[in-house]
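Colleague: Sequence and predicted model, in that order:
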Amino acid sequence: MSSTSSSGVRAEQIWLDGRLMKWDEGHVHLMTHALHYGLGVFEGIRAYKTHDGRLAVFRLREHVRRLLDSAHIIMLKIPYTEDELFDACVNLLRAQKDLFANGAYLRPVAFMGDGAMGLGAVNPTRTAVTAWDWGAYLGDKGIKEGIRAKVSSYTRMHVNVNMVRGKITGQYVNSILAKREAVLAGYDEAILLDISGFVAEASGENIFQVNKKGIIKTPPLSGPILDGITRDTVLHILRDSGRTVEEVTFTRDALYITNEIFLCGTAAEITPVREVDNRQVADGKPGPITRYVQDMYFRIVRGQEPRYADWLTYI
């Protein structure tokens, strides 16, 4: 059995630069360029135990494609094809299937390796996939009862400051600072506004709200938000149920007087928000649309909704 970390059980093996190796052998040099300058890309992917006892990765193909797109945006050349990266994720889990019988969190990452230093350096790209057992990112209680959020003093970076379609390692310093500020102030999560003052996203999640007229809204992709795969899943769930979702901008005070708010992301899954800036959201409990999305999401990832079967890759 592998040892455990603060995140729970970790993989006994990792995939690094084309081969499986023991976890403790996955080293990079101190002079790795990405360590100094933050030039790398990553993904977060979940595998779930399905209703029939199998293990399935959720929307693996879409995550691998976004990893490659992110790398292309920052001109980082990954020396593996989409299929090779797809197979690396599958083979890593297959090699230790018993260890992750109840599910796993996968972390593919690609970054500029060691060699030359300086901002203009171009070194070989290192590519890896790791896995561990990671529970609800914002806590099981948060999933069930909702969390407390704070609008951050940090602004989500402008589209001319960062590449918002890329899941780029160095850009997450912005989110880390916002998250730490919120947690130190006694909240669970931060909500960042864009440079114009409109709601953008949380530190690591997209955001949805349901106003008092029952209209579901989420910030548009024309703003500085990540094109979240879980966000896309939620849009499918809602629209396939006949509900209309408006992808529009809205202000922070719209959150204060709305009926429901929830965050979504691979790590956070579907997490309700019960309070923003010390203002209770409606009755302070997850609302009916949030509960519907939660229920459908977990049914889908557990293989209980045949119409979404193509989103699952069984191990």
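Modeller: That came through, no problem. Everything quoted here is computed from the prediction, not taken from an experiment.
Colleague: For the rest of this, base every contact and every neighbour count on C-alpha atoms.
Modeller: Noted.
Colleague: Let me see the contact set for the nearest residue to Arg59 once chain neighbours are set aside.
Modeller: Leaving out its chain neighbours, the residue that sits closest to Arg59 by C-alpha to C-alpha, 6 or more residues apart in numbering is Trp311, at 4.7 Å. By C-alpha atoms under 8 Å, 6 or more residues apart in numbering, the contact set of Trp311 is Phe58, Arg59, Leu60.
Colleague: Assign Asp295 to helix, strand or coil.
Modeller: What DSSP: H, G, I helix; E, B strand; the rest coil gives for Asp295 is helix.
Colleague: and which of the contacts of Trp311 is nearest Ile143?
Modeller: Proximity of the contacts of Trp311 to Ile143 (C-alpha to C-alpha) peaks at Phe58, which lies at 18.9 Å.
Colleague: Near the nearest residue to the closest one once chain neighbours are set aside, how many residues? Count them for me, please.
Modeller: Sequence neighbours aside, Leu312 is the residue nearest to Phe58 in space, at 5.0 Å (criterion: C-alpha to C-alpha, 6+ apart). By the measure other C-alpha atoms under 10 Å, the count of residues near Leu312 is 21.
Colleague: and here's the other structure:
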Amino acid sequence: MAIQASKYIWKNGELLPWQEATVHVLSHAIHYGSSVFEGIRVYATPEGPAAFRLQEHIDRLFDSARIHRVPMPFDRDALLKACEQVVVENGLDSAYLRPIVFRGYGGLGVVPGEDVETEVVVAAVSWGRYLGEEAMEHGVDVAVTSWQRPAPNTVPTLAKAGGNYISGSLISSEAKRHGYGEGIALSHDGLVSEGAGENLFLVRNGVLYTPPVAASILGGITRDTVMHMAAELDIEVRELAMPREMLYLADEAFFTGTAAEITPIRSIDGITVRAGGRGPITRQFQDRFFGLFDGSTADRHGWLTHFSRPMNEDQEIPHVANAV
């Protein structure tokens, strides 16, 4: 899915013009996947642009860096401010934010030397529905792929690290080669794990099922949001190790994630979910979730961080490094 370039990117404490935010080809992260990152949605609300669960995303970024022992040259407050800056100064009403922390230029060893510095970038772009606009109502057709998620004590899946997404790429591309919209992976023990880049929920007999974090999944922030909403709706949630065949017995199924938001699943391995697509419980979650951004759902948890309204085109950007 193509992205639309913005004017500026925040890099190592400065705003740079989009085309100047470059990385050396011998950066450690390019060769060894030594990056950690986040995806954060900013929604247009009646009060202006608002980031969804910004603090939790930045906290997870620091957690991922801690797991991989990547030194962080900026504190949380600096990154929170950088997220706001790239939205406001790019004049965006809504956006997809990509903070990324990576090991930069230095030696070629697998273990980075002390001379390899950490670089930090925050980009803001306009990006639509990850699995397509139509899928939000009608659902997406998915397939279980031959690629499994990493086993415990191999690659830490609770870290949102760049190298982990080689797995997701294989899962998704195999499914798409066979005509499906997305792939689902099993864990090392053959039990249900997650989508290529999404967490997974099933509905059966009014109960919500989702694999536990021990199933080689990323502990998703949208996943956590759905679980909070389920409690408010008096819907039982069971984190459960699930055999593959439970996928075929679902009344409803849906993906969650920052990019995917809450996307219904229409069929799995050619078997249509019993609701035939988006079911009533999935719709309830969608309505409650998207209602946060138009004001129809109260933000009881303080999940929205409101930014200043975007600047007019004729306003001057206060500081841009190397601007021409």
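Modeller: Cool, the structure landed. In this text the structure is predicted, and so the values were computed from the model without any measurement.
Colleague: Any idea what the TM-score is?
Modeller: The TM-score (TM-score structural alignment, normalised by the length of the first structure) is 0.94; 305 aligned residues with a C-alpha RMSD of 1.2 Å.
Colleague: From the contacts of Trp311 of the first structure, pick the one nearest Glu246 of the first structure.
Modeller: The closest of those, once distances to Glu246 of the first structure are taken by C-alpha to C-alpha, is Arg59, at 23.7 Å.
Colleague: From Cys89 of the first structure, how far off is that closest one?
Modeller: 12 Å (C-alpha to C-alpha, to the nearest Å).
Colleague: which outside residues touch stretch 32-45 of the first structure?
Modeller: So stretch 32-45 of the first structure is contacted by 57-60, 63-64, 66-67, 70-71, 74, 76, 105-117, 119, 123, 166-171, 266-267 (C-alpha under 8 Å, 6+ apart).
Colleague: Show me what counts as buried in that stretch.
Modeller: Thr32, His33, Ala34, Leu35, Gly38, Leu39, Gly40, Val41, Phe42, Glu43, Gly44, Ile45 (16 or more other C-alpha atoms under 10 Å).
Colleague: Could you check how far whichever residue in the second structure pairs up with the first one is from Lys11 of the second structure?
Modeller: If I follow you right, that is Thr32 of the first structure. Following TM-score structural alignment, the counterpart assigned to Thr32 of the first structure within the second structure is Ser27. When distance is defined by C-alpha to C-alpha, Ser27 of the second structure is 15 Å away from Lys11 of the second structure.
Colleague: Also Gly33 of the second structure?
Modeller: Gly33 of the second structure is 19 Å from Lys11 of the second structure, by C-alpha to C-alpha.
Colleague: ok so, going back, the residue nearest to Phe58 of the first structure -> the second structure?
Modeller: That one, Leu312 of the first structure, aligns with Leu304 by TM-score structural alignment.
Colleague: Look at Cys24 of the second structure and say how many residues are nearby.
Modeller: Let me fix one detail, which is that residue 24 of the second structure is His and not Cys. With other C-alpha under 10 Å as criterion, His24 of the second structure counts 10.
Colleague: And it, which helix or strand is it part of?
Modeller: Counting by DSSP states H and E, no helix or strand carries His24 of the second structure.
Colleague: That one contacts Phe102, correct?
Modeller: No. The criterion here is C-alpha atoms under 8 Å, and His24 of the second structure misses it with Phe102 at 11.9 Å.
Colleague: one step back: so who does the residue nearest to Phe58 of the first structure touch?
Modeller: Leu312 of the first structure neighbours (C-alpha under 8 Å, 6+ apart): Ala56, Val57, Phe58, Arg59, Leu60, Val301, Gly303.
Colleague: Now, those that are in strands?
Modeller: Ala56, Val57, Phe58 (DSSP state E).
Colleague: burial measure for Asn164 of the second structure, as a count.
Modeller: Quick note: Asn164 of the second structure (other C-alpha under 10 Å) scores 20 neighbours.
Colleague: so the residue in the first structure that it lines up against, which of the three states?
Modeller: In the first structure, the residue matched to Asn164 of the second structure (TM-score structural alignment) is Gln171. Under three-state DSSP, Gln171 of the first structure falls in the helix class.
Colleague: neighbours of the aligned residue in the first structure for Val121 of the second structure, just the number please.
Modeller: Residue pairing (TM-score structural alignment): Val121 of the second structure is matched to Ala128 of the first structure. Per other C-alpha under 10 Å, the neighbour tally for Ala128 of the first structure reads 21.
Colleague: does Ala128 of the first structure really touch Trp15, like I thought?
Modeller: Yes. Checked against C-alpha under 8 Å, the pair Ala128 of the first structure and Trp15 is within contact range at 5.4 Å.
Colleague: what are the ranges of the strands in the stretch 51-200 of the second structure?
Modeller: 95-103, 118-125, 140-144, 182-186, 192-195, 199-204 (DSSP state E, counting those that start in this stretch).
Colleague: mind checking which of those strands is nearest Ile268 of the second structure?
Modeller: Of all the strands of the stretch 51-200 of the second structure, strand 140-144 sits nearest to Ile268 of the second structure, with 5.0 Å by C-alpha to C-alpha.
Colleague: Which part of the first structure matches the closest one?
Modeller: Residue span in the first structure matched to strand 140-144 of the second structure, by TM-score structural alignment: 147-151.
Colleague: compared with the second structure, how much does the matching stretch deviate?
Modeller: For stretch 147-151 of the first structure, the mean deviation from the second structure after alignment is 0.4 Å (mean C-alpha distance after the TM-score superposition for the first structure).
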